[in-house]
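> Build the 3D model from these lines:
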Amino acid sequence: MTGRGDGLAGAAGGPARHVPVLLEEVVAALASAEGGTILDGTFGAGGYTRALLDAHPATRVVALDRDPNAIAAGAALVASYAPRLALVETRFGELERVAREVAPEGLDGVVLDIGVSSMQLDEAERGFSFRAEGPLDMRMSGTGPSAADIVNEADETTLADIFYHYGEERRSRAIARGICEARRRTPFETTTQLAELVARFVRAEPHGPHPATRTFQGLRIAVNDELGELVRALHGAERMLKPGGRLVVVTFHSLEDRIVKQFLAARAGRVAAGSRHVPVGEPPKPSLRLATKGPVIPSEAELAANPRARSAKLRAAERLDAPAQAPLAAIETLAALPVHTRQRARR
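A predicted model of the protein is given here:
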């Protein structure tokens, strides 16, 4: 869960709404980009964007968000920072297309904060939360198939793969079977309907996450193609960053972080050596240099102020002058459902 917006944390023990995660660390990682053009691929409520604009009077930010509510709410910020801020309604996987239109000379920095925003999570009518009654929706953009469409129409194997691959839910098959049996009687329409069913198959641990946490996560990622968007954004950032530009990514669960870690390592030339059975050819010149030694995680003080930051990890890299490389198949595989599911979907 992310906190991409800005504003104050709630009282002790209360919700931490709209708090940008690892804000100081993000701004520090992009310090070399100050005074240039930075693309914020996940605007939310503008927490990163505002801080980057305040850090240097010559910085220009192009911010993207697929959520029309975030775009509307950001109008006042655009006006207050005109003409240094442009806000575009689109997916962050489209960052290369947008950058070629508004910054054809290239970008000095790119920042991505992956996942659902605090505003989306806290608005029951958006259908992201298993803790509040709301329509089973989960669409960030409000368009395309909803979570209810998938739950009510996908076959059992597809549902199990979504929950296991995207949500890392070990009870995925039992949950999928239970959904298929239950929907024959009554279609799923609300978040609480699904959360209550999942709780029948996943044991609640004392002081642990809600039993439906991983199922909802997997379903949300599938609805919004979040991992596919991440893969496209990473490749787009590599192509659009100028030499010396910075790429900064904040992730909130292991599969997202694994994709970012593998991409940065491959582009930095840190790939596994070939064997005598499978020799490797001349490797391409690294296009990125790692700017962090492993992931940067929130401090104890930040965790106390914003519990939603607990799983956040920041990784950063600097663009070198070598050409951008071909798309990395390994991370495209990580972002996709198993082959048998994709084949079934095409029939």
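> rest of the way, CA atoms for contacts and neighbours
Will do.
> what about Asn306, how many residues close to it?
Asn306 is flanked by 26 other residues according to other CA atoms under 10 Å.
> Settle this for me: it is touching His18, isn't it.
No. Using CA atoms under 8 Å, Asn306 is not in contact with His18, being 9.5 Å away.
> Give me the helices and strands touching the helix or strand Ile150 falls within, please.
In this structure, Ile150 sits in helix 147-153 according to DSSP states H and E. Packed against helix 147-153 by the contact rule (3 or more CA pairs under 8 Å, 6 or more residues apart in numbering; DSSP states H and E) you find helix 172-183, helix 213-224.
> would you turn these into CSV with distance to Gly134 and mean neighbour count?
Shown next, in CSV, are the helices and strands packed on helix 147-153 (distance: least, CA to CA, whole Å; neighbours: other CA atoms under 10 Å):
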stretch, distance to Gly134, mean neighbour count
helix 172-183, 18, 18
helix 213-224, 13, 23
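> Let's have these in CSV, adding distance to Gly245.
Converted to CSV, the helices and strands packed on helix 147-153 look like this (distance: least, CA to CA, whole Å):
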stretch, distance to Gly245
helix 172-183, 41
helix 213-224, 28
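> Out of those, which is closest to Lys313?
Taking CA to CA, helix 213-224 is the member of those nearest to Lys313, at 17.3 Å.
> quick check: angle from the helix or strand immediately after that closest one in the chain to helix 213-224?
Heading C-terminal from helix 213-224, the first helix or strand you meet, by DSSP H and E, is helix 226-240. Angle, helix 226-240 to helix 213-224, by axes from the mean of the first three to the mean of the last three CA atoms, to 10 degrees: 60 degrees.
> Show residues contacting helix 226-240.
For helix 226-240, contacts defined as CA atoms under 8 Å, 6 or more residues apart in numbering pick out 91-96, 99-100, 106-107, 110, 114-115, 221, 247, 256, 259-260, 263, 287, 319, 324, 327, 331-332, 335-336.
> before we go on, could you also do this sequence so I can check it against the first one:
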Amino acid sequence: MSSQSPAYDYHLPVLYKETLEGLNIRPGGIYVDCTFGGGGHSRGILEKLGPDGRLIAFDQDSDAQANIPKDDRILFIAQNFRYLQRFLRLNEIEAVDGVLADLGVSSHQFDQGERGFSIRFDGPLDMRMDRRASLTAQQLLEQYSEQELLRIFSNYGEVSNSKTLAKFIVTNRTAGHLKTVQAFKEFIHPMVKGNPNKYFAQVFQALRIQVNEELLALQELLEQIPGVLAKGGRAAIITFHSLEDRMVKNFFKNGRLEVEEEHPFLNSTFRSPLKVITRKPVTARPEELRANNRSRSAKLRVAEKIALSQE
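Coordinates of the predicted model:
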């Protein structure tokens, strides 16, 4: 079976067929697309749903609203997926049969220079996925301390010389250096180690993760998944870097983010409500890699809500 996704101008959904298969969609079920974007995965879900099925779509980026199909079965919520459970309850939905999240930045966001996500285009150093948010990448670089910048570059970008870079920025920063993508790249160019494009990509990833609180939002989503899934419901999450994938892998395996150390004299009473469906992450097949370069770093993991004996 080919894994090539349907073509959409806004965003080419990665691992399209594999994700829909992983969700094991029932025609009458209720499903959530946490990252609607161009609506590619959502359209696939709608095609598999019957007239009584429902799709709840989240996206904090206002640009995504132009892609909402005219379909009475879809409810669009213009919010970050970290508020999943809150908005399900507001809409009187107690449990759903599937949750999908395609993390990271959409092709549309990368290709819009004025959004500031890409190192390929010049534009304001913004990086906000939700333009209602107050903090931009420029403001972050202007205001954060050397220690805070060190933490961001080291933890979120795995930048090799994070300490030196943080010190350089704080010592030499001016508004002119930090206003645009090109100005910032020229400003930090003396700090570049190795391949410049790879280095800039790591720095931009780190800034973007912090501006949008991406890992915190993912943590909050994961913690809500067992509570919103019906028995037999599935969660399918696509990640694009190791920080996200590690969080998803560990949560699906253990059913929680904080894992207790084994104690030789105590037995833990906690049992994970999730069963891992994908023993190894699903990655793009050769035909998809040829059609969509962005799919090269995509990893899909799927877990299922199981019934515990005491329930």
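> Could you tell me which of the contacts of helix 226-240 of the first structure count as buried?
91-96, 99, 106-107, 110, 114-115, 221, 247, 256, 259-260, 263, 287, 319, 324, 331, 335-336 (16 or more other CA atoms under 10 Å).
> On the three-state scheme, the residue opposite Glu94 of the first structure in the second structure once aligned is what?
Taking TM-score structural alignment, Glu94 of the first structure has Tyr83 as its aligned residue in the second structure. Look at Tyr83 of the second structure: counting by DSSP: H, G, I helix; E, B strand; the rest coil, its state is helix.
> What is the host helix or strand of Val78 of the first structure packed up against?
Using DSSP H and E, Val78 of the first structure maps to helix 75-80. Judged by 3+ CA pairs under 8 Å, 6+ apart, helix 75-80 of the first structure is in contact with strand 85-89.
> Does anything pack onto the strand it packs on? Which helices or strands?
strand 60-65, helix 68-73, helix 75-80.
> Which stretch among these approaches Val27 of the first structure most closely?
Val27 of the first structure lies closest to strand 60-65 among those, at 12.8 Å (CA to CA).
> Give the aligned range of that closest one in the second structure.
Going by TM-score structural alignment: strand 60-65 of the first structure matches residues 54-59.
> same deal with stretch 144-160 of the first structure?
Using TM-score structural alignment, stretch 144-160 of the first structure pairs with 134-150 in the second structure.
> residues in contact with the matching stretch?
Where contact means CA under 8 Å, 6+ apart, the residues beyond stretch 134-150 of the second structure that reach it are 125-128, 162-163, 165-167, 169-170, 173-175, 178-179, 207-208, 211.
> so where do the strands sit in the second structure?
30-33, 54-58, 74-77, 96-102, 229-239, 274-276, 299-305 (DSSP state E).
> so can I have JSON lines of those showing distance to Phe153 of the second structure?
Shown next, in JSON lines, are the strands of the second structure (distance: least, CA to CA, whole Å):
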{"stretch": "strand 30-33", "distance to Phe153 of the second structure": "30"}
{"stretch": "strand 54-58", "distance to Phe153 of the second structure": "29"}
{"stretch": "strand 74-77", "distance to Phe153 of the second structure": "32"}
{"stretch": "strand 96-102", "distance to Phe153 of the second structure": "23"}
{"stretch": "strand 229-239", "distance to Phe153 of the second structure": "19"}
{"stretch": "strand 274-276", "distance to Phe153 of the second structure": "32"}
{"stretch": "strand 299-305", "distance to Phe153 of the second structure": "23"}
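> which one of the ones you listed lies closest to Ile188 of the second structure?
Set against Ile188 of the second structure and scored by CA to CA, these come closest in strand 229-239, at 28.3 Å.
> Give the aligned range of the closest one in the first structure.
Counting by TM-score structural alignment, strand 229-239 of the second structure falls onto residues 241-251 of the first structure.
> Quick check, Ile221 of the first structure in contact with His165.
No. Counting by CA under 8 Å, Ile221 of the first structure stays clear of His165, with 10.1 Å between them.
> could you measure Pro69 of the second structure against Leu46 of the second structure, distance?
10 Å (CA to CA, to the nearest Å).
> For the two, work out which one has more neighbours and name it.
Between Pro69 of the second structure and Leu46, counted using other CA under 10 Å, Leu46 has the larger neighbour count: 20 against 13.
> Spit out the contact partners of the closest residue to Leu334 of the first structure other than its chain neighbours.
Nearest residue to Leu334 of the first structure, sequence neighbours excluded (CA to CA, 6 or more residues apart in numbering): Ile259, at 6.9 Å. Residues near Ile259 of the first structure by CA under 8 Å, 6+ apart: Val231, Ile331, Leu334, Ala335.
> any idea how far the residue nearest to the spatial centre of the first structure is from Pro283 of the first structure?
Closest residue to the average C-alpha location of the first structure: Ile114 at 2.0 Å, with CA atoms, centre = their mean. Distance, Ile114 of the first structure to Pro283 of the first structure, using CA to CA: 30 Å.
> Next: Leu30 of the first structure.
As judged by CA to CA, Leu30 of the first structure and Pro283 of the first structure stand 29 Å apart.
> With Leu197 of the first structure instead?
From Leu197 of the first structure to Pro283 of the first structure the distance is 50 Å (CA to CA).
> List the neighbours of the match of strand 229-239 of the second structure that are in contact with it.
26, 29-30, 32-33, 106-115, 237, 257, 260, 311-321.
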